[in-house]
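Participant: Sharing a model prediction with you, sequence too.
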Amino acid sequence: MKKSLLPRSARRQINGWTMASVIGAAVVLLPILYVLTGLFRPANENWDKVKQFLLTDYILGSAKLVIFTGFFATFIGVVLAWLVVGYSFPLRRFYKWALVLPLAMPPYIAAYTYSSMTGYTGVIQATLRNRFDLVLPPGTIDVMSDRGAIFVLTLCLFPYIFMLTRVFLERQSASFIENARLLGHKPLSVFFRVVLPLARPAIMAGVMLVLFEVLSDFGVANYFGVQTVSTAIFQTWFGMYDVQSAMKLAAWLMVAVLGLFMLERLLRRSRRYASPTSRSNPLKPQPLKGIAAWGATLFCTLVFLLAFFFPIAQLVVWAIETGGTVWRSDFLDLTVNTLKGAGLGTAIVLLIAILSSRAARMFDSPFMQALTRLLSAGYAVPGAIVAIGVLAVFIALDEWLAPFYGMLGKEEGALVLSLSLAMLITGYVIRFMATGYGALEAGYEKMPKAYSEASRTLGRSSLATFFRVELPLLRGSLLSGFVLTFVEVVKELPLTMLLRPFNYDTLSTRAYQYATDERVFDAALPSLFLVLIGLISVLFILKAERS
């Protein structure tokens, strides 16, 4: 009998679950690796011009947004988190969850809403002129600039840092902070010498999410006219019709993302943040009185109004004014396209996530752990990079399948897969696999292995054990993964704009088209639909957290 070349431990891990994980990892990594090969491809004439005249401006524009948005979002998020955790003041309980709601507002929607509100004919300047006879000098509150982009991105993204930092401080042992207070440290000393070092892992996790979102942003930067690498990819692709140069830009942006990863790991090297005790007592907030109490309430109120209430109120007013003209026959088609694409993408994400998370549970080995971690790589990659890689892979597939297309009567050089909904769905799966897999992985971590082992001991097969024992226990995690992934797909703009088939619009693309065509009022209704879907996600997160 012929002896296998693989060791027995490796042979035991090769089954349907493992192969599904390998296929899923290949789907995620192949387009990303294809983009990275753009670094080694020969440059064309367009790339030489981009590199000579434009690349420096693109890099500086991206760096400016990353640095300033990261700084302001960190400042606001950490200060707010410490206020609602460490102190008691009026409306504290409300702002503890209300300050997460700005996550429901896609940044590109906030961008055109604020640009109209602050313009000469907008509600702010019109109110000042008509009610108070006050005329502001031109450009006083104009947000159509890099400062406006930083302002909008900060307001929309600070909840990442706020939420992670707040949860970390609430669940971390309070002994450090209470001991510092007993030793006579003043509030500022406690904040800088105890709270910041203690919450550093959560703060850095939130900061990384913010930076990735800024690097992948297209809607805000393009609408405000800020030159970034993401906008350059679109301009090179659609303006110069040069996919090769766009791929080079995407490859360099990918290098920047990897550099951020390595920098964060380097800064965290040899650091330990674990509590020396297993006890985790909740921190008792200290009551604030007088000016301090109302100052904390005022700061939370100001941030909430700017980040959520004012834009939502303006969208509602516009939607009421223009709802009759926008709500027409094709609005239903937009909604169907949005739900269909998001539903298919989410279903495939959860299917691969279930197979991979169960394979990692069955075979707890370094190979499987590394493989499943690769499935989460797409979330850290900007949508424009994913789109370039997916398009390149699908065009290569069309070229490879050209003889088969000829047998079916297609013209020579026909693009079938590259013009289909399948390409867009593949982009969604790669981009948001981390969301679905994270939910399923968390569900399996909470499920004792003894349940599955008892089922196998009683004679049930692996498949029967999954359907009769594990799947019912994973119902909550499946629902969580579905909601979070579905909402992320619905809000996605750059990936959808780059990979959608011809004449295939969604709520996000139509809202952005209205805004760029100076039909901001008409963009309100589809924007409100997107915000409502985002609110469902945020409220689901808050409910799960309370549970």
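Facilitator: Happy to help now that I have it.
Participant: drop to CA atoms for contacts and neighbour counts, all remaining ones
Facilitator: OK.
Participant: all helices for the stretch 401-547 of the chain, in order.
Facilitator: In the stretch 401-547 of the chain, the helices defined using DSSP state H, counting those that start in this stretch lie at 402-407, 421-445, 449-457, 462-465, 471-473, 475-491, 494-499, 507-516, 524-546.
Participant: how about a markdown table for those, with distance to Leu249 and mean neighbour count added?
Facilitator: Output for these, formatted as a markdown table (distance: least, Cα to Cα, whole Å; neighbours: other Cα atoms under 10 Å):
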| stretch | distance to Leu249 | mean neighbour count |
| --- | --- | --- |
| helix 402-407 | 29 | 14 |
| helix 421-445 | 18 | 24 |
| helix 449-457 | 46 | 13 |
| helix 462-465 | 45 | 14 |
| helix 471-473 | 43 | 14 |
| helix 475-491 | 24 | 21 |
| helix 494-499 | 15 | 22 |
| helix 507-516 | 23 | 22 |
| helix 524-546 | 30 | 18 |
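Participant: The helix or strand hosting Ile312: which residues count as buried?
Facilitator: Element membership of Ile312 [criterion: DSSP states H and E] is helix 310-326. By neighbour count with 16 or more other Cα atoms under 10 Å, helix 310-326 contains the buried residues 311-312, 314-315, 318-319, 323, 326.
Participant: before we move on, what about stretch 59-66?
Facilitator: For stretch 59-66, by 16+ other Cα under 10 Å, it's 59, 61-66.
Participant: same thing with stretch 151-166?
Facilitator: 151-166.
Participant: check contacts around the one residue sitting closest to the centre of the chain.
Facilitator: Among the residues of the chain, the one closest to the centroid is Glu213, at 6.1 Å (Cα atoms, centre = their mean). Listed by Cα atoms under 8 Å, 6 or more residues apart in numbering, the contact set of Glu213 reads Pro382.
Participant: ok now the helix or strand it falls within, how far from the chain's centre?
Facilitator: Glu213 is part of helix 200-216 when elements are defined by DSSP H and E. Here helix 200-216 is found 10 Å from its chain centre; the criterion is Cα atoms, centre = their mean, to the nearest Å.
Participant: ok, structure two:
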Amino acid sequence: MKEKNNFWKTSSGAVALLLVLPILAIFITAFGEDTEQLFSHLMNTVMPTYIFNTIALVAGVLLLSLILGVPSAWLMAMCRLPSERVLQWALVLPLAMPGYIVGYIFTDWFDFAGPVQILLRDLTDWQAREYWFPDIRTLGGAITVLSLVLYPYVYLLCRAAFMEQNVSLLQSARLLKCSPWQSFFRISLPLARPAIAVGLSLVAMEAIGDFGTVSYFAVNTLTTAVYDTWYGYGNLSAAAKISGIMLVFVILLLSTERYSRRRQKLFQNQFSSREDFRYQLTGWKKWAALSWCWGLVAIAFIFPLGQLCIYAYKYFAQSWTAEFQQFAINSLYVSIAAAVIAVAIALVVNFYYRLRADRVALGFMRFSSMGYAVPGTVLAIGVLGSNSAIEHLVNDSIKAMGGTPPGLFLSGTMFAIIFAMVVRFSAVAIGSIESSLSKVSPSLDMAARTMGCKPNAMLIKVHLPLIRRGALIAGLLVFIESMKELNAALLLRPFNFETLATYVYNFASDEHLELAAMPAVLLVLVGLIPLVLVNRSLEQVH
């Protein structure tokens, strides 16, 4: 048994080291040669602007996501509204829309030559210089677009937190004649602070790592700085230094979020019988609440998806090409490979933790999950750096033995992009399988060991049948995330290789959104699957 445990310990440790290697490579690459002059030049010229834009972008997206997400969550959890069963999951749908796609559509609508300004000029007979209209391709436009697609993180977690709050507290508030507004500010909002903090931290990490939206809106952030330094200047080490700055931002953000909740210990009973205690909105309050919720869904999801469907129908013949079919197959190949590998990794680290449940096993799990907090552009730098180190080691070793070095056998290949997807999204699979394994009673492990089952047999005969659904969901989630990943795919794709995400980005960047509509619709429909799963799980729990 001890030998078997050593096998699982070695496997889990090797997996954790492999997944954390790109993050270490970022800092190692940052101290490479020929970076000081370029990096100093960037710091003295454009980097202050990039840093300011990044901070302003994150702050703006956090504020607007808070304004959009928290009231919507409270209305769905605490009020009775017509069509609420549809609204409670419809408010999550914008999460399926990639930010850069919404950005392209909004630009198409609100630019000078777009239908909104054309209608305004037709109605008023104004000329171009006789009126002011906000420019969508600005920092404010990027903040608005990203907030519309990211607020569901706050909405989902806050809605769950509001539904879990102790019903006796709400009863007491009503007995004390508290209005719904007072109850929200004095009871519901303070109790939901941990959920709000977690939701905002997810929003902030997504905003920091966004590339497609900010680059299209010509907003220079640290993410675009990494891309420009790598591709424009051809300097990987300088790009790694900028990536290190971004990692520090992410670490500070997560540390601040945890530190702010260090002394919070909230124990609540299940929010049972909530049907009897929700507020019945009537009159203008009901219509205001419905207008708020349905307006948010329409602006962030229904109208953009409708526009994409119109484009896809009109330009079907131009879109349905051999290239599109090939790139769809490429996306399937990469995503399936990443999903299978990520699920295998999750099984290894989770099962070792199941066997030992000590700090070492827990550390392996946490290290294996670190990649999810790293923006895709930054991770691409780390993957390239780690691949280069391995290639140099192998080539030097073979050359020393008198053989012919294979050259670049990892960089610029399918391995690089799949490896990046696995490092970034293994945390999703690890979390899903960890949740499934936690529901398996330890007594089953004891019974299996009593019957002489070794760890390998116990995993195959006992655990896998019981966590099969969790493993399938884990693979599905990794598959969908990999299908939509743009940043890492843009930087690591092999020559003449495109995924659906890069295909859409390239067409839309060239102002040919119509030809990108069909793959964009496909990406959105694929992205709806995890939202349906999440909403069903919430309904089952509550």
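Facilitator: Arrived safely. These numbers come from a predicted model, not from an experiment.
Participant: What's the TM-score once they're superposed?
Facilitator: For these two chains in superposition, a TM-score of 0.94 is obtained (TM-score structural alignment, normalised by the length of the second structure); 536 aligned residues with a Cα RMSD of 2.2 Å.
Participant: picking up where we left off before, so how much does the helix holding Glu213 of the first structure differ from the second structure once superposed?
Facilitator: Its aligned residues in the second structure lie a mean 0.5 Å from helix 200-216 of the first structure after superposition (mean Cα distance after the TM-score superposition for the first structure).
Participant: Now do the helix or strand just after that helix: which range of the second structure does it align onto?
Facilitator: Remark: after helix 200-216 of the first structure, the chain's next helix or strand is helix 219-223, criterion DSSP H and E. Under TM-score structural alignment, helix 219-223 of the first structure corresponds to residues 212-216 of the second structure.
Participant: Out of the buried residues of stretch 151-166 of the first structure, which sit inside helices?
Facilitator: Residues of these located in helices (DSSP state H): 151-166.
Participant: Against Tyr155 of the second structure, how distant is Val198 of the second structure?
Facilitator: The spacing between Val198 of the second structure and Tyr155 of the second structure, counted by Cα to Cα, to the nearest Å, is 11 Å.
Participant: got TSV for the buried residues of stretch 59-66 of the first structure, with distance to Cys300 of the first structure and secondary structure too?
Facilitator: Formatted as TSV, the buried residues of stretch 59-66 of the first structure follow (distance: Cα to Cα, whole Å; DSSP: H, G, I helix; E, B strand; the rest coil):
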residue	distance to Cys300 of the first structure	secondary structure
Ile59	34	helix
Gly61	30	helix
Ser62	29	helix
Ala63	29	helix
Lys64	26	helix
Leu65	24	helix
Val66	24	helix
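Participant: What's the match for Ile245 of the second structure in the first structure?
Facilitator: Applying TM-score structural alignment, one finds that Ile245 of the second structure aligns to Trp252 in the first structure.
Participant: excluding its backbone neighbours, what's nearest its match?
Facilitator: The shortest distance from Trp252 of the first structure to any non-neighbouring residue, by Cα to Cα, 6 or more residues apart in numbering, is to Leu39 (7.4 Å).
Participant: separation between that neighbour and Thr485 of the first structure?
Facilitator: Applying Cα to Cα to Leu39 of the first structure and Thr485 of the first structure gives a distance of 31 Å.
Participant: do the same with Pro197 of the first structure
Facilitator: For Pro197 of the first structure relative to Thr485 of the first structure (Cα to Cα), the value is 32 Å.
Participant: ok, now Met105 of the first structure?
Facilitator: Taking Cα to Cα, one finds Met105 of the first structure at 16 Å from Thr485 of the first structure.
Participant: Next: Ser9 of the first structure.
Facilitator: According to Cα to Cα, Ser9 of the first structure and Thr485 of the first structure sit 35 Å apart.
Participant: In which helix or strand does Gly77 of the first structure reside?
Facilitator: Going by DSSP H and E, Gly77 of the first structure is in helix 55-86.
Participant: can you check Ser278 of the first structure too?
Facilitator: Assigned by DSSP H and E, Ser278 of the first structure belongs to no helix or strand.
Participant: which residues touch it?
Facilitator: Applying Cα under 8 Å, 6+ apart to Ser278 of the first structure gives no contacts.
Participant: One more: the one 3 residues further on?
Facilitator: When contacts are counted by Cα under 8 Å, 6+ apart, Asn281 of the first structure is found next to 171-175.
Participant: just so I have it, where are all the strands in the stretch 201-350 of the second structure?
Facilitator: Along the stretch 201-350 of the second structure, counting by DSSP state E, counting those that start in this stretch, strands occupy 279-280.
Participant: tell me the helices in it, going along the chain?
Facilitator: Using DSSP H, counting those that start in this stretch, helices in the stretch 201-350 of the second structure cover 212-216, 222-231, 236-260, 283-297, 303-314, 316-319, 322-356.
Participant: chain center to the last one, what's the gap?
Facilitator: In terms of Cα atoms, centre = their mean, the gap separating the centre of helix 322-356 of the second structure from the centre of its chain is 16 Å.
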